[in-house]
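Student: the amino acid sequence is not available; the structure is as follows:
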């Protein structure tokens, strides 16, 4: 499928994002190695895995290492998690004052229980005054340096507590440069289908800044369809690129109205996997790199005729030499499987969202949730 979209180019602050494609920050995935691999296929905005504001303020060594960018990576984009306006303000001041990033995105969409039980992530926009205070403090700290601050959130806590329209209007009013909606509730987690009609509703409600859509973009066709159906200004791609960094090349072609490249054969996938390993070793050293690589194996080989014994060995690989030995045993001519274009990554089941006691009693309570600001990982 090819198409030419007549929408104006996506701008986030001073940056033109063409094609209008954003790599979603994914914990343990979107480190500098994976981002570089994706960037080699196509342009867009590639967001570093989430870091916590508290960890930035305390200069946590692991966090500072996570904020590593490639020498040619522009704009450098980081996602920040926080629940306290004062801590967020201080973290943003550090990031912009020391030139650590060119764009900051705030995470108000995480559905993980250890986050929501403390009022963070997807639980927080329900407290609209606290949400507004966080966005305002962050924008005030980022604005003097010309660093755009954007906000990502979900439809709401569950079907009885939708927050996205109000969150979008608040973020717009407080100076956010763009908003992104994952079109699921926190209760859905990653299960079921994303409700793209909610992205269209947000686009109607938020009119002066870009609205980005997220959820169930597994192919370039999905991205074009989301823009056509919702009117959103750009797309955010998460699980769809797991084991498929070349998806960004397909997206670039689709948005330019060019033929979408065919999926790679198994030999090309093996070459990409080997490149991923090299980049991880450069970033983290061989031991951590090979441990990290193991979780990507099932995604890279999804649908290919690899065989259960060889799959198990790939999933326990411990060195580049061993990886080369295993790659040599693959059928390099095996074509890309047509059934490997659907959902990948975590899906799970919907469930009740864990919230702090009394969280739903007063949406106008601006108090910072107790203990949530001490987290060093948002999941």
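Tutor: Ah, there it is. What you see is a predicted model; the values in this text were computed from it and never measured. Numbers count the residues shown, from 1 in each chain.
Student: C-alpha from now on. contacts and neighbour counts both.
Tutor: Fine.
Student: the helix or strand where residue 311 lies: which residues count as buried?
Tutor: Secondary structure from DSSP states H and E places residue 311 in helix 308-314. Neighbour-count burial for helix 308-314 flags 311, 314 (criterion: 16 or more other Cα atoms under 10 Å).
Student: now it, how far from the chain's geometric center?
Tutor: Its chain's C-alpha centre lies 29 Å from the corresponding centre of helix 308-314 when counted by Cα atoms, centre = their mean, to the nearest Å.
Student: one more: stretch 261-279?
Tutor: Centre-to-centre, stretch 261-279 and its host chain are 22 Å apart (Cα atoms, centre = their mean).
Student: next, the one to line up against it:
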């Protein structure tokens, strides 16, 4: 039996209060694959400073995933969004670490070029931002305050940093001061907080806005929740209601309907896509179509998926300066995502995991059933690992105060690792 899906309000928010969701001139309803009747809406673009974003969709930075080969594939399917490079450690950039510069590469087709910086020392992050500006390395800078990985949070970075209001504000202020002069918009990626007893998102959003950020992206989980459970979209609604700058909602967007539902329920200005696009760069085409009141969705055959796998392998080989072994090893995790849900045997998956060069990949692709499609019940399902943090790792005494003491600053800033990425 078909059921009617209506827009839901969250708390006291009016789902249309931010002017981000417009009713379409298209027919009033469309029938989803599940048989439910869905309201058709048109989502307008936004501006970040002088930067136009016609389709308000952001590819969230993911370490080891969102290098330029993957970004290019995503952008081909869904142009006119923001496709952000994986996190660059500011100190590594300042130290001219070769790996950091590799991660800063963009393909000629990428526009705008979006780069994410991470750091805990405002002075170092400012230096990195200056390098980005002076080197004309990006058109948009995102700041990482959302990473929950212990290696990052135990240094006071990522999602731990907004707890220290003074350092958080200083870091944003310094980066915005550098980038604003060059007309480069700065955005901030944040989480709900460290845990539900130490929430930071409203303070962080307010400070980001006051210090000149053009937008904020909120992953609606705490650090303690990591990537487990369900994202609390109500927090996105609350932040969107509290700020005048655009808010991108992030968390549990596995399909185009999820993106529409988030927009309707929260009043956010756009959506940020993370694990949902792993092995599915065409998700951006689905969302672009959905935002334009179109029912068209991409449901590729396995032959078409295989062609994407081969193209991804070739692009990664270029990324690694012709090193096929490095490229194919990097591709392995992507292949697991590309094949997720398809009825291919364990032997086929194993063969891909044992590939060592482009010919191995091509041979394994030729062995795939070209006409196979993903079953409807497997579409738009959660992807990636569901991981819970057993313990949030923080610097000693981190939660004792919302400000960082002089001694704390010396301890925290004196031993920042040189890693190019976590």
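Tutor: Happy to help now that I have it. All of these numbers come straight from a predicted model, not from anything done at the bench.
Student: TM-score them against each other, please.
Tutor: Remark: TM-score between the superposed chains equals 0.97 [TM-score structural alignment, normalised by the length of the first structure]; 378 aligned residues with a Cα RMSD of 1.4 Å.
Student: the helix or strand following the helix holding residue 311 of the first structure maps to which residues in the second structure?
Tutor: Sequence order places helix 320-327 as the next helix or strand after helix 308-314 of the first structure, per DSSP H and E. Aligned by TM-score structural alignment, helix 320-327 of the first structure falls on residues 358-365 of the second structure.
Student: how about the matching stretch: buried residues?
Tutor: Neighbour-count burial for stretch 358-365 of the second structure, counted by 16+ other Cα under 10 Å, picks out 358, 361-362, 364-365.
Student: residues in the second structure aligned with stretch 266-279 of the first structure?
Tutor: Stretch 266-279 of the first structure corresponds to residues 302-315 in the second structure, going by TM-score structural alignment.
Student: what does that stretch contact?
Tutor: For stretch 302-315 of the second structure, contacts defined as Cα atoms under 8 Å, 6 or more residues apart in numbering pick out 69-70, 73, 327-328, 331, 335, 338, 358, 361-362, 365, 368-373.
Student: just the buried ones from those?
Tutor: 69-70, 73, 327-328, 331, 335, 338, 358, 361-362, 365, 368, 372-373.
Student: in helices, which of those appear?
Tutor: If you go by DSSP state H, these have 69-70, 73, 327-328, 331, 335, 338, 358, 361-362, 365 in helices.
Student: which among those residues gets closest to residue 273 of the second structure?
Tutor: residue 70 (13.3 Å; Cα to Cα).
Student: which ones are touching the closest one?
Tutor: Contact partners of residue 70 of the second structure, counting by Cα under 8 Å, 6+ apart, are 281, 312.
Student: where do the strands sit along the stretch 151-300 of the second structure?
Tutor: Along the stretch 151-300 of the second structure, counting by DSSP state E, counting those that start in this stretch, strands occupy 186-191, 193-195, 198-199, 215-219, 247-250, 270-273.
Student: for residue 306 of the first structure, helix, strand, or coil?
Tutor: In three-state terms, and counting by DSSP: H, G, I helix; E, B strand; the rest coil, residue 306 of the first structure is coil.
Student: what's near enough to touch it?
Tutor: Residue 306 of the first structure makes contact with 330-331 under the criterion Cα under 8 Å, 6+ apart.
Student: and it, what's its match in the second structure?
Tutor: Alignment note: residue 306 of the first structure maps to residue 344 in the second structure; criterion TM-score structural alignment.
Student: just residue 94 of the first structure next, same as before
Tutor: In the second structure, residue 94 of the first structure lands on residue 131 (TM-score structural alignment).
Student: does its match sit in a helix or strand, and which one?
Tutor: Using DSSP H and E, residue 131 of the second structure sits within helix 122-134.
Student: what are the buried residues along that helix?
Tutor: Residues 122-133 are the ones in helix 122-134 of the second structure that count as buried (16+ other Cα under 10 Å).
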